[in-house]
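Undergrad: 3D model of this:
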Amino acid sequence: MALDKILSIGGKPGLFKLLTQTRSGFVGESLLDGKRVTVGMRSNVSVLSEIAIYTLEEEVPLREVFQKIKEKEDGKKTGISHKAEKIELEEYFFEILPNYDEDRVYASDIKKIVQWYNILIDNNISDFVTEEDAEEEPTSVASSEEE
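TA: Predicted structure coming up:
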């Protein structure tokens, strides 16, 4: 399942799988307990594929951050809990993304990223790099040869 079908809903713990859209919002299923929820259009909802993390140079898509965590952890859950101390979380995240913007990425953001990654791994969702990403790299090499 792609990250464009995984949602974070403000005020509700965990992540949700988008099941269907309705006239007034959508229906999601919790990846924590499988319960279904109906969410209205006024709710604060974020699609994981649309989230990016600030670095000193650019914004890095969340899927790339998840992929780096997956590579570091060999496809397993993180060695650190999302409930760890702030300094431990920051040190861990620095290993994943050394150039993240410490002024704009808070410890609460890192907690969410670690927690979300572990939820996705628990639900066998670990294909973070899309086919488009894999195809983009050779294309950019080819375009630089043309210049």
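Undergrad: make it CA atoms for all contacts and neighbour counts henceforth
TA: Will do.
Undergrad: how about Phe26, what does it touch?
TA: Leu18, Leu19, Thr20, Thr38, Val39, Gly40, Met41 (CA atoms under 8 Å, 6 or more residues apart in numbering).
Undergrad: in which helix or strand does it reside?
TA: Per DSSP states H and E: Phe26 is located in strand 25-30.
Undergrad: Lys112 is in contact with Ser81, correct?
TA: No: using CA atoms under 8 Å, Ser81 is not in contact with Lys112, being 10.5 Å away.
Undergrad: not counting sequence-adjacent ones, nearest residue to the residue nearest the centre of the chain?
TA: Taking CA atoms, centre = their mean, the centroid of the chain lies closest to Leu62, which sits 4.3 Å from it. Ranked by CA to CA, 6 or more residues apart in numbering and with sequence neighbours excluded, the top spatial neighbour of Leu62 is Ala52, at 5.0 Å.
Undergrad: right, and the one you found touches Glu64 too?
TA: No: using CA under 8 Å, Ala52 is not in contact with Glu64; the gap is 9.0 Å.
Undergrad: please give me the structure for this one as well, since I'd like to look at both together:
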Amino acid sequence: MGLDKILSISGKPGLYKLLTQTRTGFVAESLLDGKKISVSLRSNVSVLSEIAIYTLDEELPLREVFLKIQVKEKGGKTSVTHKADKIKLEEYFFEVLPNYDEDRVYASDIKKVVQWYNLLHDQGITDFDEKKEGDASEEE
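TA: Purely as a prediction, here's the structure:
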């Protein structure tokens, strides 16, 4: 499963897997506890494949940040938790992404990235490579 089916819903903890669309919104399943919820179209929802992190040069897709974490951790979970203090989180993120924009990427953003990566890792969702039918590869 790619990041295009994983959602972050404002006001709800954790991440959700998109199950199906309805007339008034959609049904999603929590990756934390497996509970299904109905989400209206008025809710503030972000698809992980659409999220990017500011760097000094460009906006880097979250997928690529997850890949960098995966390489650093050799496929395991992060060495810091999302509950670590601000300085430890920033030091860790600087190791993963040395050119991230410190003025526009806050400690709360880093916490989310670390928490989401670990949650996805726990669920066995570790294939962060870009899908073939997605955008054109930036390496080309």
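Undergrad: thinking again about what came up before, now render the contacts of Phe26 of the first structure as a markdown table, adding neighbour count, secondary structure and distance to Pro98 of the first structure.
TA: Shown next, in a markdown table, are those (neighbours: other CA atoms under 10 Å; DSSP: H, G, I helix; E, B strand; the rest coil; distance: CA to CA, whole Å):
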| residue | neighbour count | secondary structure | distance to Pro98 of the first structure |
| --- | --- | --- | --- |
| Leu18 | 18 | strand | 32 |
| Leu19 | 13 | strand | 36 |
| Thr20 | 12 | strand | 38 |
| Thr38 | 13 | strand | 38 |
| Val39 | 17 | strand | 36 |
| Gly40 | 14 | strand | 38 |
| Met41 | 11 | coil | 36 |
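Undergrad: which one of those is nearest Glu88 of the first structure?
TA: Using CA to CA, Leu18 comes nearest to Glu88 of the first structure of the contacts of Phe26 of the first structure, at 32.6 Å.
Undergrad: list the contacts of that closest one.
TA: Lys5, Ile6, Leu7, Phe26, Val27, Gly28, Glu29.
Undergrad: please repeat the previous calculation with a cut-off of 6 Å.
TA: Lys5, Gly28 (CA atoms under 6 Å, 6 or more residues apart in numbering).
Undergrad: and Gln70 of the second structure, which of the three is it?
TA: helix (DSSP: H, G, I helix; E, B strand; the rest coil).
Undergrad: how about Ile37 of the second structure?
TA: State at Ile37 of the second structure, reduced to three classes by three-state DSSP: strand.
Undergrad: neighbours of it, how many?
TA: As a burial measure, Ile37 of the second structure scores 13 neighbours (other CA atoms under 10 Å).
Undergrad: and it, what does it touch?
TA: Val27, Ala28.
Undergrad: trace it over to the first structure, please.
TA: Under the alignment (TM-score structural alignment), Ile37 of the second structure maps onto Val37 of the first structure.
Undergrad: now the strands: where do they sit in the second structure?
TA: For the second structure, the strands defined by DSSP state E cover 6-9, 16-21, 25-30, 36-40, 45-47, 52-54, 59-61.
Undergrad: which of these sits most buried?
TA: strand 6-9 (a mean of 20; mean count of other CA atoms under 10 Å).
Undergrad: distance from the chain centre to it, please.
TA: 9 Å (CA atoms, centre = their mean, to the nearest Å).
Undergrad: what helices or strands is it leaning on?
TA: strand 16-21, strand 45-47 (3 or more CA pairs under 6 Å, 6 or more residues apart in numbering; DSSP states H and E).
Undergrad: next one: the first one to chain centre, how far?
TA: Right, the one you point to is strand 16-21 of the second structure. Chain-centre distance of strand 16-21 of the second structure: 16 Å, with CA atoms, centre = their mean.
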